[in-house]
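>>> next come a sequence and a model predicted from it.
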Amino acid sequence: MYGLRYLIERVYGLKGYLMLLHFFWSIGWSGTLAAGGLYEINLADTTVSREIRIISSSTNSLAEQNAFIQSSLTAEDPSLVFAGYSAVGDATPEPVENNAWLAVEAGTIFGVEVEELDFLVGNGTGFDVKSIEAVSKGVVVIPDALSTSLSARSHDYKSDSFGLISTSGSVTNYSFSVIPGQQRDSISVIDEGNENYSVVSSGTSALLSAAFEKSGTSTDPDRSEFTVLNQRAGNNVKVINQTYIASVVPEVSDSLIDFGMEGTYFVSSSEGHDSNDGLSPDRPKKTIAAAVALMPEAGEKVSLKAGDIFEETLNVPLSGSVGSPVVYGAYGIGEKPVISGASDITGWESYKGSIYRAKVGTDVGQVFVDSEPLEISRYPREGYLTISSVQTTTEITSNEINTGIDYAGSKLLFKPNSWSLMTVDVLSSSGGDLTTTAPTSYAYKQNWGFFMLNNASFMTYPGCWYYNSSDGYLYVWLSDSSSPSKRKVAVSVRNTLELGTRKAITIENLNLNASAGHGIDSSPNGGGYITIKNCEINYSCKGGIFLNSQNDYSEIVNNQITNSKWDGIRTIYCDNLDISYNRIENSGLLYSLSTTGTRGQQSGNGISASYSTPGTSHIHHNYVEKAGYCGMVVNGLIEYNVTRNVCLTIDDGGGIYSQANGSIIRYNIIENAFGTTEGEAGAGTTLANGIYFDDNMDRGLAENNFIVRCVQDGIVFHNTTNCMMKNNYVVQCYHGLKCDSDGKNGNSAIGNTVVELNTYLTDYNTYGSLVNIRNRSTVSEWDANTYYTPYNTKPFVSASLDPIYSEFPTWRSNSGLDANSEIYEISKGEEEIYYNETPEIKTVILTGTYYNLKGEQISNVILSPYTGVVVVKAK
């Protein structure tokens, strides 16, 4: 493609090349450069924005080209005025504010380094560099004179090459049209026979060729994808994605979302105006603020246009009523409308070396470069420093810090225990002495760890930033050490959605991105009956969703929540909740933290639903991946969930954690509770568990859960009463089943399967166990369990028995437990673990010689929903 563009420019010149861009703007196309030298084109009408790779032709009117450039500028910033073209060697004009000159080549123009097709925008004293995507990246366009070089071609799938195939059902001839200028060309995909297909063009203008790429093969076809374009009446664009399956005509898949046209008030940042009444899609308001000023009330809906971006906060002004909520959602066809907490930053100047700065003037929560997060400056860059001594509640000394740095203004995060990471501000420093604000909840501890964020002196490596609240400047050092003036830099400066104390509100089909606080926040308390569904919430500086007390009878359903600094979902003192079908990833991870720090103890959960009336909430069918603390901290009925990779920032938690009486935890899959001891004094074994019932819990039930790879306990009861483990399947955990209670009683374990594999995480021979009961008197019943182990080395432990470590016969005799339980030695072979994370029964066909854990040969396994099994493949 680069060679093609080069040829075009050599024949027609760069301005001729630019002239051809107008056509794409007129039908709503803008582009971005793709990997591999292709160009990705966004296809859009008033309701849709999709992506395709194409080649096409256009008109070459200079007036149309200039109009296109001006409209591109206006769409980006209505104050910008197109002032003409510029090249290396041109005289520098007066830098009239907001006048924009388009650079026709790369180099130094008007004293500023620019890339080809950048704009030089006057600021009154000089020139800022600005890139307009529709112009700078655009499309590859082909003049009519070159169209013959792109004549229709035929490709044979059977030869393991790539090509076009029919588009739907049994249809083999599929026609579509495109409007180049005012002329219409017909483009057809024709079945040539023998699985050969060709593209045919008719009309007077140049050929439009669908583009495609293939990564699969004829024997592994599922990764072969291609795209065709259908330009229907007007500018209604349809994108069809297809996958090749040998000898089968692929189905058409239309990925666009149709949100409908319902609403009381309509808002469009791209097409609206606040002088409109906002009562129809044809006359939308431009800003959310203007729409909510109309005071939407019970039964009304505020609809945001699909595909639009709103750089403002949605402050909900009025409550709805039970059964008749106020709804905030989307209309039209396209992606979910975005409410962004981020604003673009311009006006960059060189500061020192590869560090640049720009005036922001308001607190910065996080920084994005081309939509990717930049890490906040950190000291040390990795790991923790050590508190050498503690003088007062606000004064500490560290012998490990650089004594030549002024740490005032930094954020300091420290570990006072395994399950907390506290955040304070550094007020002053002298040598190794630090004075901070007073910690909440827990105090400093000698020999425990800390680190600091956000200081100019911490900017010793590329890929970091620092905000100076004293002078309002943001400092960045990009990963490639380039100037940020040629990149899109945005910072989180505002919250995205504030519920306040409102009642009966529905939030649906919105994308809430880069909030400076919570993605959705209900503070200081709520009115209840809140519904949040089908939303995407990403990069919140605090939590993804936070419902404070009194938000009873609320639903959080089918949302995707990623990259929250605190918790993905958090509710406190809320009863009768339904939290279901949510996907939550990357909550409270250590190296994603920013100026908001953490919320303190037990921060960084996928889902935290705490301090509610026991047994009133239902938490089900959620998926949690990568949590700084627990996958879930919950109360009520917890079932059909999956948690993976937890306790990555702090420790002494688990996949699912509860202290609430009467909680039922069943049919969940929990995998990889690895834990961390970083920053802990005398760091030893991590304390990450599968299911964790904690202090003073009564009548809890853990039943039919599948738990795999926990560095501490598969299931642990810690100071609980009358709690039961029943029919759980626990695999490869340091302690399989554990009761760690003093002065409590009535706990039991019935019908569980505990498996230790030949491949293990730690030294089970010396320390680990299938069962660990600290005090025998705390257990009332422990029977009908099945144990599998490759070891014969005392896998049963009780500190209250003699001997403490025992093999199964001795254990059964001394404890009086496990009278009807069985133990098996696992056959040597390759252990394989199979899961079923779906609501349907799943059958796995085993190829080769396989055995179950009792040594019986099997050919398949049948898995009920949200269960798993271990099988052994013969060597």
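Okay, I see it.

>>> please make it C-alpha for all contacts and neighbour counts, starting now.
Noted.

>>> contacting residues for the closest residue to residue 822 other than its chain neighbours?
Spatial nearest neighbour of residue 822, excluding adjacent residues (C-alpha to C-alpha, 6 or more residues apart in numbering): residue 786 at 4.9 Å. Residue 786 sits next to 751, 752, 753, 754, 821, 822, 823, 824 when contact means C-alpha atoms under 8 Å, 6 or more residues apart in numbering.

>>> for the third one, give me its contacts.
When contacts are counted by C-alpha under 8 Å, 6+ apart, residue 753 is found next to 727, 728, 729, 730, 785, 786, 787, 788.

>>> alongside the first one, take a look at this:
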Amino acid sequence: MNIILHRNHLRITILLLLACILPSYATHRYISNTDPNANNNNPGTSQNAPWASFAPLTNFTGIDTIFLKSGDIFREQMTVTNATDLVITSYGNGDYPVISGADLVTGWTASGGNYMATFNSTPVGFFINRQEQTLARYPDAGSYLQVDSATKYFLEDADLAAIPPQVLDASWVCIHTKQWCWEKTAVASSSGNHIAFQTPTLQQATRKYGYFLYGDSSYLSVQQEWAYISSSQKLYCIPTGDPNSMTCEASVRPYGIELGTGTNHITIAGIAFDMQTSTGVAILDSNNTHTHVSDCRFYGQYEYGVDVFCTHAEISNCIFTHVDGLGIYLRNTATGAEIHHNEFHNIAPFRNHGVGQEFNGSALLASFTDSCHIHHNLVDSAGYCGLSVDGKYNLVERNVVRNAMLLNNDGAALKTFGVGSQYNIFRNNFVSNSEGNTEGTYQADFLTPGIYFDFRTNHCSVIANTIYNQTPKGIFQNSGNQYNTISDNVVYGSGFALDLNGNPITGIPMRNITVSRNDFFARDPNAYILRQVDYTDSMDTGPLDSNRYFQPYNASHYAYRPQETPNTDYGFPAWQATGNDTHTRSSFVSWTLPEAMDTLIMNPTDNDSDVVLGNVLYLDLDSQLVCGTITLPPYTSRILIRTNTTCNNGIDRMTATSDMRVVPNPADTLAQLYLNPPLEHTTFYVLDELGRVVASGTTTGKYTQLPAGTLAPGMYMIRVENSTQYTRWIKSR
């Protein structure tokens, strides 16, 4: 998908580039903990006499480049202050040098069905053979206790009375407070069915929503769980084998590289970051500017892969894997960031890890950040949103997001929120398979969309995106949204292609949402093209026109207005009668499942793509014939209708000089076959998409009435006896 370059090629390119731009008189420092000549008493200015650790890095003045030896693992933290135009990269051959936030755990002994080791620091995460283990919990994964009642300061549940107070008091609790978040806090105290929180939750927990307890060693019960008892400095686990023969690591250091005050124009390239308790690269001073993180790998950070406070940061060609909180966090001071050509995999796999608040779990979160360019990223698996971008003047384009929303159901693959989100553009993105998870939710009522403009988002645009394999909902506009544009998108197969949800929750009516030139295609009889709510009852959410709406399985399911009971469903003619979609085209085909003659062709790359259709004749949604090869521009898609007719059968393409055509076309019962020269007393045949004769008649001269009365809406071919020429007829209804 052209998201990211081949790793080895990219790394060599970057290192060669750095070698070219670094002047010969520059001051370099080399660090290796495996070179036999390494010593912190060395000057560290050559590969032959490197430093052995980061310890000598106390003053960065005059240092141009810090080189870490490839293949080495540095179990320490680098803190940089007061440095400008500094490059931190690698030297030598081999794997990326690793800055690890974890220490090895050794000396395991069997203990009552578990294994135990002494470990002198309180770990945040625990890994066996680079697989993060689950903090021991009750109930076990997949099961939950239920909230009876709660505030932001406590919860009550009758089932708690059966758990010893000393166990509860040593526990943490993870609560599904709302459909969009899981929150965690330590238990401050307990009494009977009541536990008080050490830190208030941001949202009040919902009655009957799920929660679980974790952290106490008594909860150890299944493989791949662990617990730590700080009073005895003992780490317990239930591994899948003997941990003495495995690599066991516990996260103890907060940062890989911490960029503090006075750090500007810093480049970090070709480094791997593992298992920090907070962040791989922490850019913590909002007064800093122009940090570039390129070709780096991030794995197992507990909170963030990269945390950005500075302005004009650039993060490119990096891979983020198994980060427990957020892959990239752009704070509200991170103006002008460019995030591009990165990959995000398996972000936020645990409900009780990471930040533990309502914004946890996205591959990228821009928290009311302005003027950022987020492009050419691949997101594959995230617990919450794929790319969540709040703020102003941000451009989110040419990204591929799939398998987001694996832990929550109120969110989206692409999302923006709030009255402070203005003039953002989401365009030419591909979204799929981000359908939400209702686990731990009681009577979940939110249908997860592909693209989500939340409360009071305004003056923003959704342009030329493709949403597919997204069953619940395609594009969602929530209460209070105004002056947004939805144009040129393809939504293929969602339960609601578009939801204009002007409910009263914000107290502000939805207005001036412009919807035009979209292709909305339903793929089952229960689906609707659009849903419209307006609590003012004016149904004036904005202009809808010049779209293509296809519901080939249910002619009454074009629009749904739930407040107009009992007549909530609209067929297309009734919908047009409301004054909407005057110039919109509706489906010219009608099917019954499992029949499906539609196909979606896509090009999520930066180059034109030629799609070979073979010798099968297709129609596009404007009922134009498509044969042979079709060229898709970059990051676009099209929906085609297969006809089961070949391209080489002499089909007339309905030019102005055609001798045989249907007029008007599309048409319903008034369709006539036009023949020039006129032809009388000759049999003609009407064929369906499968090539079967479904009707016939006799020509009557220049114009012949077609037998439309018994035919369902759809596409038909007409052939006159003793002729190889065909023409097509789109029966509209």
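Alright, I've got the coordinates. Here the structure is a predicted model, which means the values were calculated and not measured.

>>> past the top helix by length along structure 2, which element shows up next along the chain?
Counting residues, the longest helix found in structure 2 (DSSP state H) is helix 7-21. Going down the chain from helix 7-21 of structure 2, the next helix or strand is strand 28-31, by DSSP states H and E.

>>> so which bit of structure 1 is that following strand matched to?
Using TM-score structural alignment, strand 28-31 of structure 2 corresponds to residues 264-267 of structure 1.

>>> tally of neighbours for residue 41 of structure 2?
The number of residues packed near residue 41 of structure 2 is 11, by other C-alpha atoms under 10 Å.

>>> still on that earlier bit, buried set for the longest helix of structure 2?
By neighbour count with 16 or more other C-alpha atoms under 10 Å, helix 7-21 of structure 2 contains the buried residues 10, 11, 14, 18.

>>> what does it rub up against?
With contacts defined as C-alpha under 8 Å, 6+ apart, helix 7-21 of structure 2 is touched by 90, 269, 270, 295.

>>> thinking again about what came up before, could I get the contacts of residue 786 of structure 1 as JSON lines with distance to residue 653 of structure 1?
Output for those, formatted as JSON lines (distance: C-alpha to C-alpha, whole Å):
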{"residue": "751", "distance to residue 653 of structure 1": "25"}
{"residue": "752", "distance to residue 653 of structure 1": "22"}
{"residue": "753", "distance to residue 653 of structure 1": "22"}
{"residue": "754", "distance to residue 653 of structure 1": "20"}
{"residue": "821", "distance to residue 653 of structure 1": "29"}
{"residue": "822", "distance to residue 653 of structure 1": "30"}
{"residue": "823", "distance to residue 653 of structure 1": "29"}
{"residue": "824", "distance to residue 653 of structure 1": "30"}
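
>>> closest to residue 697 of structure 1 out of these?
residue 752 (20.7 Å; C-alpha to C-alpha).

>>> how many neighbours does the closest one have?
With other C-alpha under 10 Å as criterion, residue 752 of structure 1 counts 24.

>>> map it across to structure 2 for me.
So residue 752 of structure 1 corresponds to residue 518, using TM-score structural alignment.

>>> likewise residue 330 of structure 1?
Counting by TM-score structural alignment, residue 330 of structure 1 corresponds to residue 90 in structure 2.

>>> give the contact list for its match.
Counting by C-alpha under 8 Å, 6+ apart, residue 90 of structure 2 makes contact with 15, 66, 67, 68, 69, 70, 96, 97, 269, 270, 271.

>>> can you give me the helices in the stretch 151-300 of structure 1?
Applying DSSP state H, counting those that start in this stretch to the stretch 151-300 of structure 1 gives helices spanning 288-292.
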